[in-house]
Every structure is written in C-alpha cells, then in structure tokens.
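S.K.: okay, structure incoming, though there's no sequence with it:
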C-alpha cells in the first residue's frame, strides 16, 4: 500500500520507530531510517541502530538509507528530507517518532529537563515537518504521522515536560491539517501503547506497577506500525486532523476538546456568583485527576 512512496521515520533505530520503518518498507516504501543513537535521556550517540535497521530492510528486499541527524536541530531535519530526495527522488511521508524522557515531579523539575524533552518531541516534530512541508505543497500530496501519548491526552505523574510536549503535538497536527488541506496534505496523531525502550524506563516498585508493566510487555510495536503505515497510504486520503490510539489489538479514536456544558447569567458574573452558582452547576461534568492507567484499566486483548 506504500509502493513508490518515500518515507522518513525519526527515532527508528529501535522500538516503535523501527517497527514502523520495517512495516513501511514491507508495504513497498523506500525509507529514511533516522536515529541519533542517543541514550534514553538524550545523552551520547551511536550511529549503529539506524544502520542496523537499514540492513534489515535491505536484507528483506526493501530500500532504505540511514540518517543520524538530530531532530532538535533544524539543519539536521533539513538533512533528513534531503536524504530522501537524494536517495529516492521524492518525499511522501514523515513519521515523527523520536523522543527522550527526563521524568521528575514538577516541583523538582529543572528548566533543562523541561527544555530537552520539548526540544526533541515538539520542536523536533516541528523541524522535520517544516522541512518536508514545502515539498508536500509543491507536489500536492503528503502525510504526517505524529506520535502523541495518553500521558498528554489524559495525564500521568512526574511527566509535566513529556505531557506538555505530547499535548502540544496534537495542536500542531491539527493546525498542519487545517493549513495544508488545500494542498492535499494530511496530518494525524497516534497515541501508542507498546513495549519499547522508553516504556521500559517506567519505575517499578510495587506489585501494581509490576502488573501494569507486564500488560505493556504484551503490546508489541508492530501493532502500532500497521496503523502508522495505513495513515501514510493513499487509502487514508480522507483521514486528517484525527487522534488515534493503538492498544494491542484495539484501535481507538480520541475525542477532541469541545464545550460540554455552559451556564449563563444575563447580568454577568461576580466572583461570588461564580462560587455560588456557576461552579456548582458545572461541577458534575468536571474531569477527575485521572492518569492513563485509570482510563485504560482493562487488560489488553
């Protein structure tokens, strides 16, 4: 379903990114496998992972080239798109998957911890998408797939930086979908549940957390990869501006913020009126302070 297409997948040296690169190649795409080879906290760099995935694709009869640029560097993002154009003559899709984690409780989080996560997840996705956008516009087609997270959509503890970046990605994806729809360009998000290096960093210090991790280990990246490959294909040409979630064999469409209830007072509201009337009337529709595991509380099927 991706025959003749050229796709860039960031953070594709392992985990979900690797699975997406392999799935895209299996569907006929030529793939730029991007991975800087950094540790989970963003430190270091090893060119090996990207080249290993390229070798897997080529051994299976596909076409791929490696790129080790950093998504957080605008020039590096331009180099990724240039790699696709140089090797395959075109660019048809971008999967923004690269990420780092610097978890910590908000009252202890440093500016550097916050900044680094946003630089990779949010700025990185902007950089690569922006580098591809003029080419998509000129050819009248293209697809963006951005990896968001239920940590942003629902919430999670000790991840203010990660949650902020992942929620911001949703807004950016919707704006791209609106701005570029007239050029035949699509933009969608996936919130993935899958065992990966990033998920493996979850702190496990209780039976409840061990049980949660055990469930996550059942959710393999290839389940997410199939959805990403579909969104890159022409079969998804009428799908844009949406938020999907893949959890093992389940695919969810997420809601997007819309008004749920209102109160009106013809003479306007004083502070006291809000306290006495507005909030009591709205309170039954308040959202609880859930985390992702509260909402997705059942076993994966």
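M.R.: All right, it came through fine. Only a predicted model underlies this, so the values are computations on that prediction, with no experimental measurement involved. Numbers count the residues shown, from 1 in each chain.
S.K.: hey, let's count contacts and neighbours off CA atoms from now on
M.R.: OK.
S.K.: hey, where'd the helices end up in this protein?
M.R.: Ranges of helices in the chain, per DSSP state H, are 15-26, 48-59, 74-88, 111-118, 124-139, 150-153, 160-180, 207-217, 221-232, 271-273, 279-282, 292-295.
S.K.: packed most tightly, which of these would that be?
M.R.: helix 15-26 (a mean of 26; mean count of other Cα atoms under 10 Å).
S.K.: got the angle for that helix vs helix 48-59?
M.R.: 20 degrees (axes from the mean of the first three to the mean of the last three Cα atoms, to 10 degrees).
S.K.: how far is helix 15-26 from where the chain is centred?
M.R.: 14 Å (Cα atoms, centre = their mean, to the nearest Å).
S.K.: go on, stretch 51-62?
M.R.: For stretch 51-62, the distance to the chain centre is 24 Å (Cα atoms, centre = their mean).
S.K.: quick one: contacts of it?
M.R.: For stretch 51-62, contacts defined as Cα atoms under 8 Å, 6 or more residues apart in numbering pick out 12-14, 18, 21-22, 25-26, 28-30, 33, 63-66.
S.K.: format the helices of the chain as a markdown table; extra columns: distance to residue 265.
M.R.: Below are the helices of the chain laid out as a markdown table (distance: least, Cα to Cα, whole Å):
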| stretch | distance to residue 265 |
| --- | --- |
| helix 15-26 | 50 |
| helix 48-59 | 60 |
| helix 74-88 | 50 |
| helix 111-118 | 41 |
| helix 124-139 | 42 |
| helix 150-153 | 32 |
| helix 160-180 | 31 |
| helix 207-217 | 47 |
| helix 221-232 | 45 |
| helix 271-273 | 9 |
| helix 279-282 | 12 |
| helix 292-295 | 34 |
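S.K.: here's the one I want to compare it with:
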C-alpha cells in the first residue's frame, strides 16, 4: 500500500512546542503537511507563557524544507483560538486536521486538591479541546473533510491516584468525542482519540530513566498519523506507547431483565452475577444501541 501522505493538507497541533505535540508536528510536516505549531509555552502547571517553544519547532520544520507557522495562543482563550484558526486560513485557506494535544498537570490527592486545581485542569484539557474543535468544525464540514484527534489518558479511562481532575477531564473528552463522531459523519469529519504512554515533561518525574527511554514520544506519533489519514476510523480510542498499540472500548454486558413486579434493591443484589456476566457483552457506537438492548431484553422477558 502507498505511504500515508498529507500533501496540500493543513494541520493544527496544539501544545506542539515539546513532547508529544512536537513529534506530531514534525512527522506531519515530513509527510507533506503544512503545520500550525501552537504552544502557549507555559510551565507544566499552566503558569507563564512564551511562543519561543513553538517558534523553535517551526524552525526545525523549515530546516528540512517543510512549511509551518507558530502560534502562541492559549487553547482556553476564545480570542486566541480564533486567532490560531484565522492564521491558518489566512496563510493556507483551509484546515484539514486538528490534533488537540495541549495539557497541564496539577496532581494531588483529592483531599489536598483545591477547586481551583480541579477547574484549571478541566478547563485546559476539556474546554481546551472543545474550543479548537468548535473553531474548525464548520470549516471542516464545509470542506466535507476533516480529521480530529483528541488526547485522552488511562487516568480517565481507568483512574490514577492523585489525578481526579485530570482523569475527569480526559474521560470528558471521550464523552465529547462520542457525540460529535455521529454529527460529523455525513460531512466526512472523523474524530478519534489517542491515549498515550510517553516520556514527556509531564511524566519525566514519574518513571525511572530506563523506562523513559523506551517510552519516547515518537513511538506514539505513528498512531496519531494513522488516525489523521483518509483511511482513519471514527470514534476509536487508540492506546499507544513504546511501539505497542491497542484499542480501548467501553463495554456493556447483556444484562438481565428482572421485571417490574416486586422489583427491589435486593433483587438487583441477588442477580449481580447475571448482571455482570461478560458473555455477550458489546461495545456500542451510539447511545441508542443501549436503549435497543433494553427493549430487546424486555420483549424476551
């Protein structure tokens, strides 16, 4: 099969001044894309800001003959997001791909976490995904083409001590994706999620050096590139790290119809083995399938 190429396509990568985002931006450029390198240039906890990091990545891209421009907007700032999109449209006249990668950490146990810590992380990760997607949505629909990659995490899918704020935001992104994947289908706008395990500024203090060496960001990027391609699925959650790729899904068991007569909490308790039986479980593509299952069980009962 032919190589995946992005000649003539325009890509926006948020949080692309370093780590995963930088690798994504470089690889898209190597494959022919014109790239908007967005990075606020703040510290890991979201404070400060400078467009210097984004400009350095632009210079790297230009050094091997690629096309790129830098943008220092915050993904939480409406005017900044609008400027980022305007820069892309004014420069190249279209936007084909958005990789929503920007993020921060404020890890603490829930007992020690302030509401400010929670809201800030939720705002950067969740609304910092929603706002850029909203800004490019009508452009992609009008083109009848778009590829959006959002960034989730195992902390959201499965949980991680000290990351209730981060986990809530990262699973919220999946809920967002699961609806707009349906709304974008008729206009060939696909949205998928990457769940990376990588050695970045956000993880360097969490793992030993030997492990970090195996978790280079460039081992995640091939998954992102595929999810941005014309052949990409929609609504997929791709876990990626150290060259390992897997599909994450939310499954629902077939369940049991207990009936209405005499229904009680005790009956739910006593039927728990049947309710939780994994035989026949399914991963649904849309919420209506759950309702369909319930009505099927009702008719069978």
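M.R.: Yep, it's here. This one's a predicted model, so the numbers in the text were calculated from it and none came from an experiment.
S.K.: looking at the helices of the first structure, which is closest to residue 99 of the first structure?
M.R.: Taking Cα to Cα, helix 111-118 is the member of the helices of the first structure nearest to residue 99 of the first structure, at 7.5 Å.
S.K.: what's the counterpart of residue 158 of the first structure in the second structure?
M.R.: Alignment note (TM-score structural alignment): residue 158 of the first structure maps to residue 162 of the second structure.
S.K.: so the counterpart of residue 256 of the second structure in the first structure versus residue 273 of the first structure, what's the distance?
M.R.: Under the alignment (TM-score structural alignment), residue 256 of the second structure pairs with residue 262 of the first structure. Separation of residue 262 of the first structure from residue 273 of the first structure (Cα to Cα, to the nearest Å): 14 Å.
S.K.: can you check residue 184 of the first structure too?
M.R.: Distance, residue 184 of the first structure to residue 273 of the first structure, using Cα to Cα: 49 Å.
S.K.: ditto for residue 152 of the first structure
M.R.: 33 Å.
S.K.: and residue 112 of the second structure? What does it align with in the first structure?
M.R.: With TM-score structural alignment as the criterion, residue 112 of the second structure matches residue 108.
S.K.: which strand is the longest one in the second structure?
M.R.: Ranked by residue count, the top strand of the second structure under DSSP state E comes out as strand 189-196.
S.K.: so it matches what in the first structure?
M.R.: Going by TM-score structural alignment: strand 189-196 of the second structure matches residues 185-192.
S.K.: so what touches the matching stretch?
M.R.: 136-137, 140-150, 170, 173-174, 176-177, 180, 224, 228, 231, 237, 239-247.
S.K.: that stretch vs the second structure, average distance?
M.R.: Here stretch 185-192 of the first structure, set against the second structure after superposition, deviates by a mean of 0.3 Å using mean Cα distance after the TM-score superposition for the first structure.
S.K.: now that stretch: how far from the chain's centre is it?
M.R.: With Cα atoms, centre = their mean, you get 7 Å for stretch 185-192 of the first structure.
S.K.: again with stretch 49-56 of the second structure
M.R.: Distance, centroid of stretch 49-56 of the second structure to centroid of chain: 22 Å (Cα atoms, centre = their mean).
S.K.: what residues in the first structure pair up with it?
M.R.: Taking TM-score structural alignment, stretch 49-56 of the second structure hits residues 45-52 over in the first structure.
S.K.: just to revisit the earlier point, so how far is residue 262 of the first structure from the match of residue 112 of the second structure?
M.R.: For residue 108 of the first structure, the distance to residue 262 of the first structure - Cα to Cα - is 37 Å.
S.K.: can you check residue 87 of the first structure too?
M.R.: For residue 87 of the first structure relative to residue 262 of the first structure (Cα to Cα), the value is 55 Å.
S.K.: centroid-nearest residue for the first structure?
M.R.: The centre of the first structure sits closest to residue 147, judged by Cα atoms, centre = their mean, with a distance of 0.9 Å.
S.K.: how about that one, what's its match in the second structure?
M.R.: Aligned counterpart of residue 147 of the first structure in the second structure: residue 151 (TM-score structural alignment).
S.K.: how many neighbouring residues does residue 62 of the first structure have?
M.R.: Counted by other Cα atoms under 10 Å, the residues lying close to residue 62 of the first structure total 19.
S.K.: over to residue 194 of the second structure?
M.R.: 26.
S.K.: next one: residue 264 of the second structure from residue 8 of the second structure, what distance?
M.R.: Note on residue 264 of the second structure: its distance to residue 8 of the second structure, by Cα to Cα, is 61 Å.
S.K.: so what does residue 225 of the second structure match up with in the first structure?
M.R.: Looks like residue 225 of the second structure aligns to residue 229 there (TM-score structural alignment).
S.K.: thought that match was touching residue 19?
M.R.: No - distance between residue 229 of the first structure and residue 19: 10.1 Å, which falls outside the contact criterion (Cα atoms under 8 Å).
S.K.: burial of residue 233 of the second structure, as a residue count?
M.R.: Neighbours of residue 233 of the second structure (other Cα under 10 Å): 15.
S.K.: return the distance of it relative to residue 211 of the second structure.
M.R.: 31 Å.
S.K.: cool, and residue 231 of the second structure?
M.R.: 32 Å.
S.K.: residue 50 of the second structure too?
M.R.: Distance from residue 50 of the second structure to residue 211 of the second structure, counting by Cα to Cα: 30 Å.
S.K.: same deal with residue 52 of the second structure?
M.R.: 29 Å.
S.K.: now do residue 234 of the second structure
M.R.: Applying Cα to Cα to residue 234 of the second structure and residue 211 of the second structure gives a distance of 32 Å.
S.K.: start to end distance for stretch 59-67 of the second structure?
M.R.: 9 Å.
S.K.: what does stretch 202-212 of the second structure give?
M.R.: 12 Å.
S.K.: also stretch 249-264 of the second structure?
M.R.: For stretch 249-264 of the second structure, the first and last residues are 31 Å from each other (Cα to Cα).
S.K.: list the buried residues of it.
M.R.: Across stretch 249-264 of the second structure, burial judged by 16 or more other Cα atoms under 10 Å covers 252, 254, 255, 256, 257, 258.
S.K.: now, those that are in strands?
M.R.: Using DSSP E, those in strands are residue 252.
S.K.: a markdown table for the buried residues of stretch 249-264 of the second structure, including distance to residue 197 of the second structure?
M.R.: Below are those laid out as a markdown table (distance: Cα to Cα, whole Å):
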| residue | distance to residue 197 of the second structure |
| --- | --- |
| 252 | 26 |
| 254 | 32 |
| 255 | 33 |
| 256 | 37 |
| 257 | 40 |
| 258 | 42 |
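S.K.: fine by me, thanks again.
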